[in-house]
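Student: Provided below are the primary sequence and the corresponding predicted coordinates.
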Amino acid sequence: MEKLKELPPLSPIPSERELCDTFGVSRPTVRRALEELENDGELVRLPGKGTFVAEKKYVDHAMQWSIGFYEDASMQNKAPTTKVLQQTIVPATAEIAKRLAVQQDSEVFVLERLRFVDGEPICLVTSYLPYALCTDLPKANFAEQSLYAFLKEYGIAIHRAKRSIEVKQANVTEAAYLSIEKDSPIVLFQSLGFMKDGTPFEYVRSRYPAYKARFENEVFQPAVESELP
């Protein structure tokens, strides 16, 4: 661990033979240590390339809480910033209309932002909302203000959400914005938010570089009043 602290992120580590000679231990011992460091997130193994010092990952809690990006990053003592890439009104495609339960070609507000943590691009997020829900959306400065905080001023808040994550390959646009190579693995996080009356009001697609973010969730055993026979 002391040796790793001397190396910048994504630096290759010494070979197993070099580590054996340096610490005077056997190769199985070195391999076990490397496995434990990889499991702890201190190292990352890239097939065909080797083992490298891992970048310190941003931990996203969106799978567990209805929490905004700024609040989540600030709780981790990280500096969040946002660049607005698109803030416009477009006709709803068939897919977006179905998700938001609106008519196809009806007006949808699209907000696309590039999120940074400590100056590094960490997330490309695109949000879709029915424009009729709040016609003041295009006037807001979402580089400085949270979307959820803005909606709350109009009495609109998320009550529940359906969320999923999967791994895909970055296309040219995603790779350019996230400063990674095309076809690099990215985590696609999707969320459909509902208001208290069950109306869907926001569909979100967020893309994270796979090696820079980690999602955390806490699971509880549901309370059972009586055991089945």
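Tutor: Done, it's in.
Student: use CA for all of it now, contacts and neighbours both
Tutor: OK.
Student: Run the chain-centre distance for the longest helix along the chain.
Tutor: For the chain, the longest helix by residue count, based on DSSP state H, is helix 27-39. When distances are taken as C-alpha atoms, centre = their mean, to the nearest Å, helix 27-39 is centred 28 Å away from the chain's centroid.
Student: tell me what that helix is packed against?
Tutor: helix 16-23, strand 43-46 (3 or more C-alpha pairs under 8 Å, 6 or more residues apart in numbering; DSSP states H and E).
Student: Would you format those as TSV with distance to residue 70 included?
Tutor: Listed next are the helices and strands packed on helix 27-39 as TSV, based on distance: least, C-alpha to C-alpha, whole Å:
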stretch	distance to residue 70
helix 16-23	41
strand 43-46	27
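Student: can you put these in CSV and add mean neighbour count and distance to residue 140?
Tutor: As requested, the helices and strands packed on helix 27-39 are exported to CSV (neighbours: other C-alpha atoms under 10 Å; distance: least, C-alpha to C-alpha, whole Å):
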stretch, mean neighbour count, distance to residue 140
helix 16-23, 13, 55
strand 43-46, 17, 40
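Student: Looking at those, which is nearest to residue 57?
Tutor: strand 43-46 (11.3 Å; C-alpha to C-alpha).
Student: this is the comparison structure:
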Amino acid sequence: MQRDTWQIVKDHLASDIDSGKLLPGTRLPTEPELCEVFGVGRHSVRRAVSALAVEGKLRVEQGRGTFVEATRLINYQIGRRTRFRENLTGQGYKPSGEHLSTTIVPAPDRVAEALRIARGAEVHRIMRRGRADDMPINLGIAFHPVALFPDLGARREAGVSVTEIYRDHGVTDYFRKSTTVFTRRAEPEESRLLRQHPDHPVMVVTKIDVDTKGTALGYSEAVWAGDRVQFSFDSLDDPFVGEEGKTP
């Protein structure tokens, strides 16, 4: 049975990606160039590229081109002392963060409940995009009480880490008190900022950080690229896990 032209193009590109001939991050030739290489029309090239994007092998970025997607999943370990930078550097990635916005807003109900503050109390709302080797992997929105950290917004915008800001305010150590993970469809703006295919899902992780006395320091909601990251949870890092590795 004769295959359609677009399937031939798709299989050829997929073979080059799987064999390593086209490495992650490689920019594909333009659509007209691919048409010339394969001797096919634009429709066949577009359908082949679209199919590979849905499979997660290619990433189409409006205005920039089509790129080979990363195939190795980042194993992001979540424990009591999860730190973004340490998680990535330990796997050979270069971590970086991009500041997107800083505002002071009245705490929404869910934020006030998580931080144990009055509804409507002022909180810093910080939005950042996390990268691994310049590849976007998450969008994070963090909330911190203004009463505890009045200068946090400006310092985060200047690139100062949360850990350093906490330390300057007398917080010598802090822990992840709780974590919630669920998946959903990506919103269009999330897909754009994460540079992922609109049909790919995202994983949403919410967490609450507390100090050693149990005071809530921050609440965050992070949207992760579902085809680039997997999570592992370290039970040995949990203070409530007994010697046999089971929760009493």
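Tutor: Looks like it came in fine. Quick caveat, the model's predicted, so the values are computed rather than measured.
Student: out of the helices and strands packed on helix 27-39 of structure 1, which comes closest to residue 119 of structure 1?
Tutor: Proximity to residue 119 of structure 1 (C-alpha to C-alpha) singles out strand 43-46 among the helices and strands packed on helix 27-39 of structure 1, at 21.7 Å.
Student: C-terminal to the closest one, what's the next element?
Tutor: Next helix or strand after strand 43-46 of structure 1 toward the C-terminus (DSSP states H and E): strand 50-53.
Student: State the span of structure 2 onto which the very next helix or strand once past that next one is aligned.
Tutor: Counting by DSSP H and E, the next helix or strand C-terminal to strand 50-53 of structure 1 is strand 58-60. Applying TM-score structural alignment, one finds that strand 58-60 of structure 1 aligns to the residue range 74-76 of structure 2.
Student: what's the mean gap between the matching stretch and the aligned bit of structure 1?
Tutor: Following the fit onto structure 1, the mean deviation recorded for stretch 74-76 of structure 2 is 1.8 Å by mean C-alpha distance after the TM-score superposition for structure 1.
Student: ranges for the strands of structure 2?
Tutor: With DSSP state E as the criterion, structure 2 has strands at 58-61, 65-68, 74-78, 95-106, 122-132, 135-145, 174-185, 201-211, 216-225, 229-233.
Student: how far does the first one sit from the chain's center?
Tutor: On the basis of C-alpha atoms, centre = their mean, strand 58-61 of structure 2 sits 17 Å off its chain's mean C-alpha point.
Student: and the residue mapped onto residue 110 of structure 2 from structure 1, how many residues sit next to it?
Tutor: Alignment of residue 110 of structure 2 against structure 1 is given by TM-score structural alignment, with residue 95 as its counterpart. Neighbour count of residue 95 of structure 1, defined by other C-alpha atoms under 10 Å: 10.
Student: thinking again about what came up before, so which of the helices and strands packed on helix 27-39 of structure 1 gets nearest residue 8 of structure 1?
Tutor: Nearest to residue 8 of structure 1 among the helices and strands packed on helix 27-39 of structure 1 is strand 43-46; the distance by C-alpha to C-alpha comes to 11.7 Å.
Student: what does the closest one rub up against?
Tutor: For strand 43-46 of structure 1, contacts defined as C-alpha atoms under 8 Å, 6 or more residues apart in numbering pick out 34, 37, 38, 51, 52, 53, 54.
Student: Which one of the strands of structure 2 lies nearest to residue 31 of structure 2?
Tutor: Comparing these under C-alpha to C-alpha, the one sitting nearest is strand 65-68, at 9.2 Å.
Student: can you tell me which residues contact the equivalent of residue 99 of structure 2 over in structure 1?
Tutor: Aligned by TM-score structural alignment, residue 99 of structure 2 pairs with residue 84 of structure 1. The neighbours of residue 84 of structure 1, taking C-alpha under 8 Å, 6+ apart as the test, are 111, 112, 113, 114, 142, 143.
Student: now do 10 Å
Tutor: Contact analysis of residue 84 of structure 1 by C-alpha atoms under 10 Å, 6 or more residues apart in numbering lists 111, 112, 113, 114, 115, 125, 141, 142, 143, 144.
Student: Equivalent analysis for residue 166 of structure 1, please.
Tutor: 186, 187, 188, 189, 190, 207.
Student: Redo the residues you listed as a markdown table? Include distance to residue 200 of structure 1 and neighbour count.
Tutor: Formatted as a markdown table, these follow (distance: C-alpha to C-alpha, whole Å; neighbours: other C-alpha atoms under 10 Å):
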| residue | distance to residue 200 of structure 1 | neighbour count |
| --- | --- | --- |
| 186 | 26 | 25 |
| 187 | 23 | 22 |
| 188 | 20 | 21 |
| 189 | 17 | 20 |
| 190 | 14 | 21 |
| 207 | 21 | 26 |
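Student: Of all pairs in these, which one is the farthest apart?
Tutor: 186 and 190 (12.7 Å).
Student: Residue 134 of structure 1 maps to what in structure 2?
Tutor: Aligned partner of residue 134 of structure 1 by TM-score structural alignment: residue 149.
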